[in-house]
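Q: Sharing a model prediction with you, sequence too.
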Amino acid sequence: MNSGNSSGWNIVRLDDIPATPWRNGGGVTRELAMWPDAGDWAWRMSVADVDKSGPFSKFEGIDRWFAVLEGAGVQLDVAGVPHRVTSAEAPLFFDGAAETGCELVDGKTRDFNLMVRRGSGASRMVRVEGRFSETLDAMKTIAIYAYKSRATVLFDEEVLRLEPATLAWRTVTGSAAVRVAAQGALWMEISA
């Protein structure tokens, strides 16, 4: 994984990560970040290009967040419950072990996945369309993925600027104020 470090931030550009084809031929995944390591991760962030409809892989013991970044969206069937997910809607949270089918709404999509091993802490993912702020007061891993526009992140007094298709993540050990400005980004938190 190619990543840079800027004042505590780990920076990963999508274009620097090789695509791994799916076994079923339905798309490719780029694994942007895994912690603590690729072999035994507590959390994983990735971008998938979905070329055709089909089942999702099962991940036992994993909580999963899913957000459409580009394309018309998908119709997911998670354990028999339908969910329509588009780039305008909130990310979907579901059990990674659930039987999940994916139907493309109108052509290919690009999607973001956050997977968190159960017991590794609570997590959340929200879209940033404009401005977002959060005050942190406990140990957490935070991440911002800029996808549609540049993103500006103010972490206390430190300014970080992200180009589209770039992930920034870091672990916060104390209190901090974070503000994000973007017209297309994802904010993620994982409790430590």
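A: Good, I have the coordinates. Numbering: from 1, shown residues only.
Q: going forward, measure contacts and count neighbours with C-alpha atoms only.
A: Will do.
Q: what's near enough to touch D95?
A: By Cα atoms under 8 Å, 6 or more residues apart in numbering, D95 lies in contact with G61, I62, D63, R64.
Q: Out of those, who's the most crowded?
A: R64 (23 neighbours; other Cα atoms under 10 Å).
Q: that older thread, want to try CSV for the contacts of D95, with distance to E134 as columns?
A: Putting these into CSV (distance: Cα to Cα, whole Å) gives the following:
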residue, distance to E134
G61, 28
I62, 25
D63, 22
R64, 22
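Q: So which of those belong to strands?
A: Using DSSP state E, the members of the contacts of D95 that fall within strands are I62, D63, R64.
Q: what's the single longest strand in the protein?
A: Scanning the chain for the strand with the most residues, using DSSP E, yields strand 176-191.
Q: now for that one, which elements pack on it?
A: Using 3 or more Cα pairs under 8 Å, 6 or more residues apart in numbering; DSSP states H and E as the contact criterion, the secondary-structure elements in contact with strand 176-191 are strand 123-136, strand 140-146, strand 151-155.
Q: So for that strand, what gets flagged as buried?
A: Neighbour counts over strand 176-191 (16 or more other Cα atoms under 10 Å) mark V178, V180, A181, A182, Q183, G184, A185, L186, W187, M188, E189, I190 as buried.
Q: What of stretch 158-165?
A: Counting neighbours by 16+ other Cα under 10 Å, the buried set in stretch 158-165 is L162, P164, A165.
Q: List the contacts of the last one.
A: Same thing as A165. The neighbourhood of A165, defined by Cα under 8 Å, 6+ apart, consists of R13, L14, D15, Y145, A146, Y147, K148.
Q: ok, and here's another one to check against it:
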Amino acid sequence: MTWRTIHLADVPATPWRNGGGLTRELAAWPAEGAWRWRMSVAEVTASGPFSRFEGITRWFAVLKGDGVTLTVRTPSDSGDAGACEHRLTAADPALCFDGGATTHCALLGGTTQDFNLMVQGDCLPARMVRVQGDLTVLAGATKTIAIYAVDSGARVQFNTEDLFVPAGTLVWRSLTKAATVHISGSHVLWMELAG
């Protein structure tokens, strides 16, 4: 499979039901029916609750803006809910949390743009890594890999192939054999998931 390319500017925005923001779905697989993974960019315009996604593991990374505080409340075995607060800015690593947890988002300032990766259990293990400089990865076979260039382009070497990813662009592909990937850029997200 070759690279699939999606430009953020080409994707229409869907308003949230609670009026607190907009989401642009960049990619989901499979394209028809229930997805096993989904990648999107959201504009958070007001503090409020996140939608719950039962059975989903979720990664959240701030791209632009002042950032947010996420309060994630996960029920424990005793039935009591334990809450964890996470202050996230564009300089912080991506946060991984239970998509089925009750989650409240509080803006630290104005509108914040963020990237979301949501993954069903059969596509785990998965990860999202913020790249500010260089990253070299040996990606295993039967993986899906993706790169999102935020506000500057990214240079990617995939084995012997060279690729430039413009700002505001997602590229992704499925691997049938292991590959060495080198990413260079000032603000990039690297994602890797099973299947």
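A: Perfect, I can see it now. Bear in mind that the values here come from a model prediction, so they are computed numbers and not experimental data.
Q: Name the member of the contacts of A165 of structure 1 with the most neighbours.
A: With neighbours defined as other Cα under 10 Å, the most crowded of the contacts of A165 of structure 1 is Y145; it has 28 neighbours.
Q: That one maps to what in structure 2?
A: Across the two structures, Y145 of structure 1 finds its equivalent in Y148 of structure 2, going by TM-score structural alignment.
Q: With G61 of structure 1 instead?
A: With TM-score structural alignment defining the correspondence, G61 of structure 1 maps onto G55 in structure 2.
Q: wait, that match sits on A101?
A: No: if you go by Cα atoms under 8 Å, G55 of structure 2 and A101 don't touch, sitting 9.7 Å apart.
Q: For structure 1, which segments are assigned as helices?
A: Listed from the start of the chain, structure 1 has no helices (DSSP state H) to report.
Q: So what's the residue count around R170 of structure 1?
A: By the measure other Cα under 10 Å, the count of residues near R170 of structure 1 is 18.
Q: Looking for the alignment partner of it in structure 2.
A: Taking TM-score structural alignment as the criterion, the aligned counterpart of R170 of structure 1 in structure 2 is R173.
Q: ok, now how distant is that match from L8 of structure 2?
A: Using Cα to Cα, to the nearest Å, one obtains 17 Å as the distance from R173 of structure 2 to L8 of structure 2.
Q: Format the buried residues of strand 176-191 of structure 1 as TSV; extra columns: distance to G130 of structure 1.
A: Rendered in TSV, the data for these read as follows (distance: Cα to Cα, whole Å):
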residue	distance to G130 of structure 1
V178	14
V180	8
A181	6
A182	5
Q183	5
G184	8
A185	9
L186	11
W187	12
M188	16
E189	18
I190	22
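Q: And the furthest pair within the residues you listed?
A: Between all members of these, the longest pairwise span (Cα to Cα) is found for Q183 and I190 and amounts to 22.8 Å.
Q: check contacts around the residue mapped onto S40 of structure 2 from structure 1.
A: For S40 of structure 2, the aligned position in structure 1 is S46, judged by TM-score structural alignment. Contact criterion Cα under 8 Å, 6+ apart gives T29, R30, E31, L32, A33, F112, N113, L114 as the residues in contact with S46 of structure 1.
Q: now E189 of structure 1
A: E189 of structure 1 makes contacts with S123, R124, M125, K140, T141, I142, A143, as judged by Cα under 8 Å, 6+ apart.
Q: 10 Å instead, please
A: The neighbourhood of E189 of structure 1, defined by Cα atoms under 10 Å, 6 or more residues apart in numbering, consists of 121-126, 136, 140-144, 169-171.
Q: Drop anything exposed from those residues.
A: Neighbour-count burial (16+ other Cα under 10 Å) applied to the contacts of E189 of structure 1 gives 123-126, 136, 140-144, 169-171.
Q: Which one of those is nearest to G4 of structure 1?
A: Closest to G4 of structure 1 out of the buried ones among the contacts of E189 of structure 1 is W169 (10.6 Å), distances taken as Cα to Cα.
Q: Nearest residue to that closest one in space, please, no chain neighbours.
A: Counting by Cα to Cα, 6 or more residues apart in numbering, the nearest residue to W169 of structure 1 once its immediate chain neighbours are dropped is A143, at 4.1 Å.
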